[in-house]
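Enquirer: Make a model of this:
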Amino acid sequence: MQLFQQMQQEGMTPDKFTFVRVIKACAGLGRLEDGRLVHKQFIQSGYKSNVFVCKSLVDMYAKCGSIEEAWTVFEKMPSRNVVTWTTIILGHVQRQQWQKALELFEKMQQEGVQPDSVTFVGVLNACASILALEEGRCVHQRSVEFGCHSDVFVGNSLVDMYAKCGSIEDAWRVFNKMPSRNVVTWNAMIIQSGLESDVFVGSSLVDMYPKCGSIVDAGNVFKKMSSRDVVSWTVMILGHMQCREGQKAFKLFQQMQ
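Expert: Sure, this is the predicted structure:
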């Protein structure tokens, strides 16, 4: 922001690329007032109809907690693409205005804009948050129609949505059909299936997490286990040793005894 101001003081006129970068910086830092100032300068510079700058403004206002100003910029845009629509939808999801996000998802398609994988992830999160199972099934069908259902992030969101809405069978059905799965997918099915408390599954998770650099997650699983045997205690102790937490490992050894 300081460089942006210095640039203008030295007589340099910012272009649309400058505005995009500075607006993104304001969004990342949560600097709403600075963002408003840049927005004002952007209008004075005559770039008010540029879709990339407007998209950045919508994103900045949403991330800074001013969804009303994000909506004002959005409505004034002469044209809106999938990125812009997704940005405003995600802004409402972040503000926990889940029903509004679903309404915008419908309006987006009515205006002929095809959603992408990021759009579906946001909308499915909205469905999961309000336990809207039927709406979630409709969104799932749309993801199939638009060819986004095979995306691993959409798949994860579908598994999460179905599980949170109480439809474990649907969650398993999606899980089994996913062409690829990541650690998020597996974790979602293991927390939702209740297998986390199983001593064998739990021990495996406690062993896996420190090797992946997350002793905190290992500890969370360890605490949730309904019973612990010598294996689960040992992998937890070794996990702390791997993470160079020798004192904690020794305390766990004493606690185990």
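
Enquirer: going forward, measure contacts between C-alpha atoms and count neighbours the same way
Expert: Noted.

Enquirer: List the buried residues for stretch 159-167?
Expert: For stretch 159-167, a neighbour-count test (16 or more other CA atoms under 10 Å) marks Val159, Asp160, Met161, Tyr162, Ala163, Lys164, Cys165 as buried.

Enquirer: so who does Asp217 touch?
Expert: Val206, Tyr209 (CA atoms under 8 Å, 6 or more residues apart in numbering).

Enquirer: Please identify which helix or strand holds it.
Expert: Using DSSP states H and E, Asp217 falls within helix 215-224.

Enquirer: buried stuff in that helix?
Expert: For helix 215-224, a neighbour-count test (16+ other CA under 10 Å) marks Ile215, Ala218, Gly219, Val221, Phe222 as buried.

Enquirer: Helix 215-224 and the helix or strand that comes right after it, what's the angle between them?
Expert: Next along the chain after helix 215-224, taking DSSP H and E as the criterion, comes helix 230-242. For helix 230-242 against helix 215-224, the angle by axes from the mean of the first three to the mean of the last three CA atoms, to 10 degrees is 160 degrees.

Enquirer: and this one, so I can compare the two:
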Amino acid sequence: MLGYVENSQAETVLHFFLLMQLEGCSPDVWTLVCELKAGGSSVALRLGRILHEEITSLGFQFQGAVISSLVDFYSSCGNMDEAELVFNSVSRKDAVSWSSLIAGYSRQGDSDRVIRAGMIEQGKKFFQEMTSRCGLDPGIEHYHRMIGMQAQQLEEAVEMVEAMPFEATMVTWTSLLGACSKWKDERVEKIACDNILSLL
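Expert: Next comes the predicted model:
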């Protein structure tokens, strides 16, 4: 099944998962986590919901790896409501779970400009709550996600780069440049390009 997951063949994964169930073989938590990587198609969403039910029935629903995998799965399928429900189902979130949720809002913002502003605000809210509610310090990868989301707020993205407690890397500047590609701003684009060139 993992081989089919890695080749984005969600329908085949679903077939073998159901066959496995019919033969009385119960999956362990890592099998379920691997299968949640089946992608964002409608078939994959069906598979994910079946896996979610199985995870709950086996009592795995509060394990950290399972939570982050479910959040990542639902957000990859474009279903942020279910992603948030999973995220909010546990009182103690880790950095991986927060990353999965923020990344989900980042993906949604990029894919649909009609709701982009709302997605950015939600992403910013969760980014801030990592520290205010859970006492977790965002890593540089969280900053990169937030910078990449802010195509409509490029000045704020530049301020975030300048304020983050890490030295900006090639990924930092390419994240900013990627945001510029959606909403043109020659000044910010030049800042990103100049810094990328200085790191080459």
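
Enquirer: sorry, back to before: going by distance to Ala128 of structure 1, which of the buried residues of helix 215-224 of structure 1 wins?
Expert: Distance to Ala128 of structure 1 across the buried residues of helix 215-224 of structure 1 (CA to CA) is lowest for Val221, with 23.2 Å.

Enquirer: Can you name the residues that contact the closest residue to Met164 of structure 2 other than its chain neighbours?
Expert: Excluding its sequence neighbours, the residue lying closest to Met164 of structure 2 (CA to CA, 6 or more residues apart in numbering) is Tyr143, at 7.4 Å. Residues near Tyr143 of structure 2 by CA under 8 Å, 6+ apart: Met160, Val161, Met164.

Enquirer: thought the second one was touching Ile147?
Expert: Spelled out, that is Val161 of structure 2. Yes. Val161 of structure 2 is in contact with Ile147 according to CA atoms under 8 Å; the separation is 7.5 Å.

Enquirer: Find residues that contact each of these two.
Expert: What both Val161 of structure 2 and Ile147 touch, as defined by CA under 8 Å, 6+ apart, is the set Thr172.

Enquirer: circling back to that earlier point, Asn195 of structure 2 versus the residue nearest to Met164 of structure 2, what's the distance?
Expert: 17 Å (CA to CA, to the nearest Å).

Enquirer: Do a quick rundown of the helices in structure 2.
Expert: With helices called from DSSP state H, structure 2 shows them at 2-6, 10-22, 29-35, 42-57, 64-76, 80-88, 95-111, 116-132, 140-149, 154-163, 170-182, 186-199.

Enquirer: I'd like the distance between the residue lying farthest from the centre of structure 2 and Val13 of structure 2.
Expert: Going by CA atoms, centre = their mean, the residue of structure 2 most distant from its centre is Glu23, 34.0 Å out. Distance of Glu23 of structure 2 to Val13 of structure 2, computed by CA to CA: 15 Å.

Enquirer: Next: Thr172 of structure 2.
Expert: Taken as CA to CA, the span from Thr172 of structure 2 to Val13 of structure 2 is 36 Å.

Enquirer: residues touching Met119 of structure 2, list them.
Expert: Per CA under 8 Å, 6+ apart, neighbours of Met119 of structure 2: Tyr105, Ser106, Gln108, Gly109.

Enquirer: switch to 6 Å and redo it
Expert: The neighbours of Met119 of structure 2, taking CA atoms under 6 Å, 6 or more residues apart in numbering as the test, are Tyr105, Gly109.

Enquirer: Tell me the spacing between it and Met80 of structure 2.
Expert: Counting by CA to CA - Met119 of structure 2 and Met80 of structure 2 are separated by 10 Å.

Enquirer: Just name the most buried of the helices of structure 2.
Expert: helix 64-76 (a mean of 24; mean count of other CA atoms under 10 Å).

Enquirer: Pull up the aligned stretch in structure 1 for that one.
Expert: Helix 64-76 of structure 2 corresponds to residues 152-164 of structure 1 when matched by TM-score structural alignment.

Enquirer: post-alignment, that stretch versus structure 2, mean distance?
Expert: Taken against structure 2, stretch 152-164 of structure 1 registers an average deviation of 1.7 Å after superposition, with mean CA distance after the TM-score superposition for structure 1.

Enquirer: got the contact list for that stretch?
Expert: Val121, Ala128, Ala171, Thr185.
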